[in-house]
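1. can't give you the sequence, but here's the structure:
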């Protein structure tokens, strides 16, 4: 199937381009950004060689809906989505950390806990927990924002302030925004029969010095969801949770002896497997938004994107 895994646009007034793991960010004059959500799939900080059909559209459209649903709580960078894969908004100076918040002992936190650690990013995790237990209160476990190709690293609030990565005043705003967004995301998920397990938020300062939410929120790439129905029964039986997130890709890679470590060989993704990943992403879109996913025309994605963006800026 046709996917978009690399872009090479030259929009009017373009001054810079940055290629992230999944998104390509085009900077234009007048503090405008055009962010193209590609179909690239990243896991363990490694970009897979094949794209996932409709993944970029799904991420972009979920993020757009979630930005609109939280704008009353936290200002954000987004101004328009002129194409299913494209978001346009204000350029911001990003903070060099990701605000990770966890409501449950899952994923990275569970792996650390299983290894015997009880402190994560300077936050104590209670003894006697088992995987997928709910924390008494959601915990914030920040990560340093990796430069391209590097791994994100856990970091404590104390270390962030000590190294002056973020000022104390700004960090307190980031903490408040993170908790407010997670609470709203949890409420939205609950209405759809889902549990928002953990997620990450990124923030920046706009040209006016205002702290705003940037990047994506509450998507399967940035968040982990469990199905609420059957959660307790599965948990009591120590069975894996039914989940909608990128974790199923990570688990498949682990089963195929790959965790992004040196010397490990990336397993081959068959067309059938890629199709199944695409279907899982569509399932999450429909579950989290409560709407039927409408597949965009992918016969010539690059031309479609270029025409839509140019029309928007006319």
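-> Thanks, I have the structure now. Note that this is a predicted model, so its numbers are computed, not measured.

2. every contact and neighbour count from this point should use C-alpha atoms.
-> OK.

3. who are the packing partners of the top strand by length along the chain?
-> As assigned by DSSP state E, the longest strand anywhere in the chain is strand 194-205. Counting contacts by 3 or more CA pairs under 8 Å, 6 or more residues apart in numbering; DSSP states H and E, strand 194-205 packs against strand 93-94, strand 97-104, helix 168-191, strand 211-214, strand 223-227.

4. just checking, residue 36 touches residue 25?
-> Yes: here residue 36 reaches residue 25: they are 6.5 Å apart, a contact under CA atoms under 8 Å.

5. between these two, which one's more packed in?
-> residue 36 (26 against 21; other CA atoms under 10 Å).

6. state whether the more buried one is indeed within a helix.
-> No: looking at residue 36 with DSSP: H, G, I helix; E, B strand; the rest coil, it is strand, so not inside a helix.

7. what about residue 152, distance to residue 228?
-> For residue 152, the distance to residue 228 equals 30 Å [CA to CA, to the nearest Å].

8. list the buried residues of the helix or strand residue 233 falls within.
-> Using DSSP states H and E, residue 233 maps to helix 231-236. With burial defined by 16 or more other CA atoms under 10 Å, the residues of helix 231-236 counted as buried are residue 231.

9. list the helices and strands the helix or strand encompassing residue 303 packs on?
-> Element membership for residue 303, per DSSP H and E: helix 301-313. With contacts taken as 3+ CA pairs under 8 Å, 6+ apart, helix 301-313 sits against strand 78-83.

10. how far away from the center of its chain is the strand it packs on?
-> With CA atoms, centre = their mean, to the nearest Å as the basis, strand 78-83 stands 18 Å off its chain's centre.

11. what's the helix or strand that comes right after it in contact with?
-> Toward the C-terminal end, the helix or strand that comes next after strand 78-83 (DSSP H and E) is strand 86-90. Residues outside strand 86-90 that contact it (CA atoms under 8 Å, 6 or more residues apart in numbering) are 31-37, 60, 64, 77-82, 206, 305.

12. stretch 100-111 too?
-> Residues contacting stretch 100-111 (CA under 8 Å, 6+ apart): 120, 129-135, 137-143, 178-179, 182, 196-201, 247.

13. could you flag which of those residues are buried?
-> Neighbour counting with 16+ other CA under 10 Å marks 120, 131-133, 138-143, 178-179, 182, 196-201, 247 as buried within the contacts of stretch 100-111.

14. quick check: closest non-adjacent residue to residue 87.
-> residue 81 (4.5 Å; CA to CA, 6 or more residues apart in numbering).

15. second one coming, line it up with the first:
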């Protein structure tokens, strides 16, 4: 299948192109961004060698839905999604941090806890917790946003002391983060899911804060199935989950955690198909809608035409 992996576009009015781990971001004129969600997949801050067909479409369409579902809480960057893999929006000046919020002791938080640490990003985690247990209330554990390499944990106090974000803005970011997470939790619950943890990115236009990038997708979030959560927790069994964690687990089982000298295990066609299936499963479970696969016979031409038509309409 035609995975959209490494494609460079040239759109009208284009002034810059930034290639992220998963998304290609094109600056248009002075105030617009075109964000193309590729089928690249990353784990441990490393882009894996093979693309995952339809992954970018899942990410883009989920993000667009959740941005629209939370725009009453916080203004966001999205203007239009003219193609299954593309969003067009306002260019913001990004904060150099990610706002990570965790409702449950899972993933990175659990690995930290299991090592004996009880403080994560300046937040003290209660004693006596087990993996995947719910926190008394969600905790915010920010990370610095790295252009390359690993994002790093950082505390609220360090962010403010280093002048990365002003105290007044950071208080607002925390407020938005908690409210958006609560909305995502409510939406997930209606679909029989638990929103475990997620991350948000914010930026500014003038003095106004905007929610940016993607939200509540399998790349930025972790979901558990609610119907078996209590039973599996009591039995100390792994949770049934919809997230990218199974890819990380597959890599770790193959001896890879993104460290120097380690090699990514072979990505067989069967494994790639299983990842595609999991992303589509998550889309359908989270939205309650059937996933409609885009035409991938000529994705380059499709994306180019759809973006050009959108940009022409915005300039009228």
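-> Arrived safely. The shown structure was predicted, so the numbers you read here are calculated from the model rather than taken from an experiment.

16. now the TM-score, please.
-> Laid over one another, the chains give 0.99 as their TM-score (TM-score structural alignment, normalised by the length of the first structure), with 312 aligned residues with a CA RMSD of 0.6 Å.

17. next, count neighbours for the residue nearest to residue 87 of the first structure.
-> Number of residues near residue 81 of the first structure (other CA under 10 Å) recorded here: 19.

18. residues in contact with it?
-> 64, 87, 88.

19. list the ones among these that the second structure also has?
-> Retained in the second structure: 64, 87, 88, out of the contacts of residue 81 of the first structure (criterion both residues aligned by TM-score structural alignment, their matches' CA atoms under 8 Å).

20. can you put those in TSV and add distance to residue 96 of the first structure and neighbour count?
-> Output for those, formatted as TSV (distance: CA to CA, whole Å; neighbours: other CA atoms under 10 Å):
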residue	distance to residue 96 of the first structure	neighbour count
64	23	23
87	21	24
88	21	22
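
21. count of residues packed around residue 230 of the first structure?
-> Neighbour number of residue 230 of the first structure under other CA under 10 Å is 12.

22. mind telling me what it corresponds to in the second structure?
-> Aligned counterpart of residue 230 of the first structure in the second structure: residue 228 (TM-score structural alignment).

23. next: residue 184 of the first structure.
-> So, by TM-score structural alignment, residue 184 of the first structure is matched to residue 183.

24. list just the nearest of the kept ones among the contacts of residue 81 of the first structure to residue 300 of the first structure.
-> residue 87 (18.6 Å; CA to CA).

25. centroid residue for the second structure?
-> For the second structure, the residue nearest the mean C-alpha position is residue 220 (2.4 Å; CA atoms, centre = their mean).

26. who touches that one in this structure?
-> 198, 199, 214.

27. surely the second one touches residue 218?
-> No: the pair residue 199 of the second structure / residue 218 is not scored as a contact, 10.9 Å apart, by CA under 8 Å.

28. how near is the residue nearest to the centre of the second structure to residue 214 of the second structure?
-> To residue 214 of the second structure, residue 220 of the second structure is 8 Å away according to CA to CA.

29. now do residue 144 of the second structure
-> For residue 144 of the second structure, the distance to residue 214 of the second structure - CA to CA - is 17 Å.

30. those two: which has the busier surroundings?
-> residue 214 (23 against 18).

31. what lines up against the more buried one once you look at the first structure?
-> Using TM-score structural alignment, residue 214 of the second structure lines up with residue 216 in the first structure.

32. do residue 297 of the second structure as well
-> Under the alignment (TM-score structural alignment), residue 297 of the second structure maps onto residue 299.

33. specify the local secondary structure of residue 135 of the first structure.
-> Going by three-state DSSP: residue 135 of the first structure is strand.

34. that one and residue 104 of the first structure: what is the separation?
-> Applying CA to CA to residue 135 of the first structure and residue 104 of the first structure gives a distance of 5 Å.

35. with residue 175 of the first structure instead?
-> Residue 175 of the first structure is 18 Å from residue 104 of the first structure, by CA to CA.

36. go on, residue 124 of the first structure?
-> 14 Å.

37. again, but for residue 264 of the first structure
-> Taking CA to CA, one finds residue 264 of the first structure at 30 Å from residue 104 of the first structure.

38. neighbour-wise, which of these two wins?
-> Legend: neighbour count by other CA under 10 Å for residue 264 of the first structure and residue 104, higher for residue 104 (23 against 11).

39. ok, the residue nearest to that one when sequence neighbours are not counted - contacts?
-> Of all residues not flanking residue 104 of the first structure in the chain, residue 134 sits nearest, at 4.2 Å (CA to CA, 6+ apart). If a contact means CA under 8 Å, 6+ apart, then residue 134 of the first structure has 103, 104, 105 as its contacts.

40. the match of residue 297 of the second structure: how many residues sit nearby?
-> By other CA under 10 Å, the burial measure for residue 299 of the first structure, its neighbour count, is 11.

41. was I right about it contacting residue 2?
-> Yes: the pair residue 299 of the first structure / residue 2 is scored as a contact, 6.8 Å apart, by CA under 8 Å.

42. trace residue 308 of the second structure over to the first structure, please.
-> Aligned counterpart of residue 308 of the second structure in the first structure: residue 310 (TM-score structural alignment).

43. what of residue 136 of the second structure?
-> Match for residue 136 of the second structure (TM-score structural alignment): residue 136.

44. tell me the spacing between that match and residue 129 of the first structure.
-> Counting by CA to CA, the gap from residue 136 of the first structure to residue 129 of the first structure is 11 Å.

45. check residue 265 of the first structure too.
-> With CA to CA as the criterion, residue 265 of the first structure and residue 129 of the first structure are 34 Å apart.

46. what about the aligned residue in the second structure for residue 253 of the first structure, which SS state?
-> Under the alignment (TM-score structural alignment), residue 253 of the first structure pairs with residue 251 in the second structure. Put simply, residue 251 of the second structure is helix when judged by three-state DSSP.

47. and residue 251 of the second structure, what is it in contact with?
-> By CA under 8 Å, 6+ apart, the residues touching residue 251 of the second structure are 257, 264, 265.

48. deepest of the helices and strands packed on strand 194-205 of the first structure, which one?
-> Ranked by mean neighbour count, these are led by strand 211-214 with a mean of 24 (mean count of other CA atoms under 10 Å).
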